[in-house]
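J.: Need the 3D shape of this:
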Amino acid sequence: MVKLKLGPIADDKPVRVTVELSAVLHRDLVAYAEILARETGGAVAAPSRLIPLMLERFISADRGFAKARHERRSGSAGRQL
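T.: As a prediction, this is how the structure comes out:
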């Protein structure tokens, strides 16, 4: 295997995804945005702005996912292509 000076290049370009939400969930997101704006003194954000932040927080706090991801990476690190 060739050892290059550069490591992997992060793909940080946003990806657009379309999802359908229940009316109840949408109302909860709107209410959440209103409460957040009141608490922080900022503007009320659209639910579409909250969803990525909530997903990032959820994934980063999921210890089971972090462990499985670490094990998956560790298991594939020893293999050569």
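J.: going forward, measure contacts and count neighbours with C-alpha atoms only.
T.: Fine.
J.: Longest helix in this protein, by number of residues?
T.: The single longest helix within the chain, with elements called by DSSP state H, is helix 23-40.
J.: measure Ser22 to Lys67 for me?
T.: 31 Å (CA to CA, to the nearest Å).
J.: Next, the structure of the following sequence, for comparison with the previous one:
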Amino acid sequence: MSKLKLGTIEDDKPVKLTIELPAAVHRNLVAYAEAIGRESGQPAPDPSKIVAPMIERFMATDRAFASARKSKRSIVAN
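T.: I've put the predicted structure just below:
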């Protein structure tokens, strides 16, 4: 099996956010949590616990977003 983009899920102080997901996205989220459990040899995390790390990983690897943040930072610094 190939390496998943998400590893262990850190326990951090959360900010509550309520969202609605399409059923297909939820099914895939549950399947991804199960894959994390299998890969780690631990029980599958609650699907709601992997949403934030997934979004964080997505934003960390989005070059256009990083560039936009960098540009905004330089404007604010000046």
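J.: about what we covered before: what residues sit buried inside the longest helix of structure 1?
T.: By 16 or more other CA atoms under 10 Å, the buried positions in helix 23-40 of structure 1 come out as Leu29, Val30, Tyr32, Ala33, Glu34.
J.: Looking at those residues, which is nearest Pro52 of structure 1?
T.: Leu29 (12.1 Å; CA to CA).
J.: After the strand or helix carrying Pro53 of structure 2, heading C-terminal, what element do we hit next?
T.: Under the criterion of DSSP states H and E, Pro53 of structure 2 resides in helix 47-60. As assigned by DSSP H and E, the chain's next helix or strand after helix 47-60 of structure 2 is helix 63-77.
J.: Give me the mean deviation of that following helix from structure 1.
T.: Compared with structure 1 after the fit, helix 63-77 of structure 2 shows a mean deviation of 0.7 Å (mean CA distance after the TM-score superposition for structure 1).
J.: helices or strands up against that helix?
T.: helix 47-60 (3 or more CA pairs under 8 Å, 6 or more residues apart in numbering; DSSP states H and E).
J.: what's the average distance of the helix it packs on to structure 1?
T.: Here helix 47-60 of structure 2, set against structure 1 after superposition, deviates by a mean of 0.5 Å using mean CA distance after the TM-score superposition for structure 1.
J.: and that helix, which stretch of structure 1?
T.: Mapping helix 47-60 of structure 2 onto structure 1 (TM-score structural alignment) gives residues 47-60.
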